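Engineer: Sequence and predicted model, in that order:
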Amino acid sequence: MATEADRALPRFPDGFLWGVATSAHQIEGAAEEREASVWDVFTARPGRVKDGSTAAVACDHYHRYREDVALLAGLGVDAYRFSVSWPRVNSPGGLDFYDRLVDELCAAGVRPVPTLFHWDLPASLDWLQRDTAARFADHAAVVAARLGDRVTTWITLNEPAEHTLLGHAIGVHAPGERLLFDALPVAHHQLLAHGLAVRALRAAGAADIGIANSHSPVRPASGDPADVEAAGFYDVLLNRLFAEPVLLGRYPDPMVELMPADAQADLEAVAEPVDWYGVNYYAPARVGAPGSGGAPSGGPPLPDGLPFRLREIEGRPVTDSGWPVVPEGLTDLLTGFHERYGDRLPPVVVTENGCSCEGIDDQERIAYLDAHVRALHDALEAGVDVRGYFVWSLLDNFEWAEGYARRFGLVHVDRDTLERTPKSSYHWFRNQLRARR
């Protein structure tokens, strides 16, 4: 019987983009050579990160980027999605590093796909302030002026939903605020920043721009009307709140009254057309009303005062992060978006998908990726215009509030020596890519 390690993946269209992804704060290190970010402030507080670690060194990618680009070239990916640290760009010589990285990628035949914001906001700024959106547009213009002669594909923001909800609503991520629904201005200001950055990138000549939003199909915990209502609200909060301003130029009805007073006037900017829409997918969400039965999910504990509770998805294997493995959820998500938004949905790129598991012989990760790529192909066959897929992540890295306790990489990083060792999943993915060529 064929296994995930030896059976070929289904055929994708010519030109389909295969890549891997990382983010600056999670891998770069060299914290002394950049401004402080909100994550530096957050991780300095005792108890905020499970293992007490910081990203001051991380994977030391800042000094080892050539070694890491060689790993990318050996893997055979078409593209590398990385992020440009706003605090580093603000520091002397910061853009020089990205110049060197982009040159190295181009020399290796790997398309650079920079994300302009991946949660590491300069510590001097605050997304509760509307002016931060304009400051971000300035950041986008500076980076595009320096790298735009070699970079053709751009991502504005990564996962504004998580940065809003985890960082500002319930406080388990930086900056650690517990504002609940008073955090919604953070969502709007990030979306406005996205739109203003699209304008800045267009002015610099960019013609291939997207956003990387995290999404999950939402399922009610039961058929009880209270659970169905709670699941509907969660779908609005996680999915529609961050998709519809970009795709439709409006906030979904349940959220309009909760958004800042000036939000409606900003929607024309928020809805600047994108060339493709990025989706980060890890697992579906099963949602019930507060007080309804069922075990809680493996996610962060939620404070009182929310009109929903996340429930465990039973009968599924889970990753080391406690997330259920539901590959068909990716098919459901993409076909659902296709049905909901129709021709308002541009081509889709899966900008993150992956799992945490231990060991260099990581057969669980191979099985996970194999199943999810097949689920992605099912969405393609169902009529979704899917153009690319990025694995999270190239390297074991600093996994935010989990510290170094979770390993998402195709490449193992020794925490003491920082030695890189390609895992079985790296070789599996490399062989799959070679077979296509």
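Structural biologist: Yep, that arrived. Residues are numbered from 1 along each chain as shown.
Engineer: okay, CA-based contacts and neighbour counts for the rest of this
Structural biologist: Will do.
Engineer: gap between the residue lying closest to Arg111 once chain neighbours are set aside and Asp14?
Structural biologist: Excluding its sequence neighbours, the residue lying closest to Arg111 (CA to CA, 6 or more residues apart in numbering) is Ala79, at 4.3 Å. Counting by CA to CA, to the nearest Å, the gap from Ala79 to Asp14 is 15 Å.
Engineer: try this one side by side with the last:
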Amino acid sequence: MAFPPDFLWGVSTSAYQIEGSPLADGAGPSNWHRFCRPGGAGAHLAPGGDVACDHYHRWREDIALMKELGFQSYRFSVSWSRVLPGGRGPVNPAGLDFYAKLVDGLLEAGIRPLITLFHWDLPAALEDRGGWLDPDLPGRFADYAHTVASALSDRVEMWSTLNEPWVVMHEGHLQGSHPPGHRDFRELPRVSHNLLLAHGLGVQACRAAGARTVGLVVNIEPKHPATDRPADVAAAARADAYMNRHYLDPVFFGRYPEEFPALFGEAWPAFPEADFRTIQEPIDYLGLNYYSRGITRHDPAVPFGQWSSVPHPSHLRTDMDWEVYPEGLTETLLWLQDRYGPIPVYVNENGAAFPDPATAPPGGVRDPLRVEYFRTHLQAVLSAMARGADVRGYSAWSLLDNFEWALGYAKRFGIVHVDYETLKRTPKASARFLSEVVRSNGQVLG
């Protein structure tokens, strides 16, 4: 089976990970900017994304790279604090103009811009008001969404409200490795609910501003029990509810997974029924980010949830210590269709970190493990489509090596190598491979 002629091939990035210049031209600080400063919980990551890939100044060069490689779309995120320095109130014209110029440059190069409104970097001024624990934040997000969509919806067709809200909740409020650096499971229900309300209100705001196609992007990781023991099977079900059904059940069914009252205990609140009408605002597509699976066992030593993941004894693992498991992408695409019905799906992130040299050698960067990762995962997409999954596009993560959040610059996901001393871009073998995939519309996959 071949990919259809209108299948959309692209690459993805996010603002804080590549742009740099977080306070340039009137922009305000984000929670990530402050998190990585001296005294912040992520001070060990300093200087954080202050320079990153300097995409803020080198965006023309990066567009030229995408055009050379033949990509048809570019999924990027907007920095909320670059557009609204205080998170609300007056617009920073220079910040909005940066994204307008980027969009125009992409269109001139024949590349479709795909905008994500929130990819984890929240204005610091809104973090000071409670961040995602603040019940006013969903409304602030809707105002921000309307501002950006009003400026760009005449040129940008496809919009995403939130990227991976689960990570914002889990890493920021349970693990403490992302802003605001909290470790309190009792915060999770309120954070999730406010994220979902922001999504629903954001969809409404985007459409009111003229956006034609609006969706949500989630990360899914199939949870397989480590053994067939009932305790492990139950643990895998809890983990699946917590990660995979946490945001999609409310959006599609208007309710949280049935496991949540027992999982959260006294921390589980009663939410107003009217909220779910907002959360269920219909979406035009679902964005899927897939990297690996989780082999799950019951673990009473873990205070919240009582499960943990165990590695497969023989499968290859990436530099992130994630199992390479392309079958899980087929499984996930079919699961989405079976559980939530016939909605178009775009694979918005898929990729792997493997060790690459700090400086590109004269012969270029050879990354055969990453090439094979892409090959097998694209074959997994084809397998799902052959069985009825409605997949409309695929974006590799990521265009550039970049600031990998709590891991700093230690992990490289890019198909284009970035020398962090000189900021020189060098396409890797994986970029050339994907370029041939796009050129042949997948025929090189066999």
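Structural biologist: Perfect, thanks for sending it. Note that the structure is predicted; figures quoted are calculated from it, not measured.
Engineer: How alike are these chains, TM-score-wise?
Structural biologist: TM-score of the superposed chains, computed with TM-score structural alignment, normalised by the length of structure 1, equals 0.92; 416 aligned residues with a CA RMSD of 1.7 Å.
Engineer: re earlier: of Ala79 and Asp14 of structure 1, which one has the most company?
Structural biologist: Ala79 (24 against 8; other CA atoms under 10 Å).
Engineer: aligned partner of the more buried one in structure 2?
Structural biologist: Alignment note (TM-score structural alignment): Ala79 of structure 1 maps to Ser73 of structure 2.
Engineer: what residues are up against its match?
Structural biologist: For Ser73 of structure 2, the contacting residues are 8-11, 111-114, 395, by CA atoms under 8 Å, 6 or more residues apart in numbering.
Engineer: same question, Ala231 of structure 1
Structural biologist: With CA under 8 Å, 6+ apart, Ala231 of structure 1 has these contacts: 218-221, 286-289, 308.
Engineer: Report the aligned residue range of structure 2 for stretch 152-162 of structure 1.
Structural biologist: By TM-score structural alignment, stretch 152-162 of structure 1 lines up with residues 157-167 in structure 2.
Engineer: gap between the most centrally placed residue in structure 2 and Phe252 of structure 2?
Structural biologist: The C-alpha lying nearest the average C-alpha coordinate of structure 2 belongs to Asn163 (CA atoms, centre = their mean; 4.3 Å). Look at Asn163 of structure 2 and Phe252 of structure 2: by CA to CA, they are 17 Å apart.
Engineer: And Ile343 of structure 2, by the same measure?
Structural biologist: 10 Å.
Engineer: got it, and Leu102 of structure 2?
Structural biologist: Taking CA to CA, one finds Leu102 of structure 2 at 33 Å from Phe252 of structure 2.
Engineer: End to end on stretch 103-116 of structure 1, go ahead and measure it.
Structural biologist: OK, stretch 103-116 of structure 1 end separation, CA to CA: 18 Å.
Engineer: Contacts for it next, please.
Structural biologist: Contacts of stretch 103-116 of structure 1 (CA under 8 Å, 6+ apart): 66, 69-70, 72-73, 77-86, 102, 140, 150-158.
Engineer: in that stretch, what's buried?
Structural biologist: 103-105, 110-116 (16 or more other CA atoms under 10 Å).
Engineer: Mind jotting down where the helices sit in the stretch 101-250 of structure 1?
Structural biologist: All helices of the stretch 101-250 of structure 1, identified by DSSP state H, counting those that start in this stretch, fall at 131-147, 160-164, 184-203, 225-235, 241-247.
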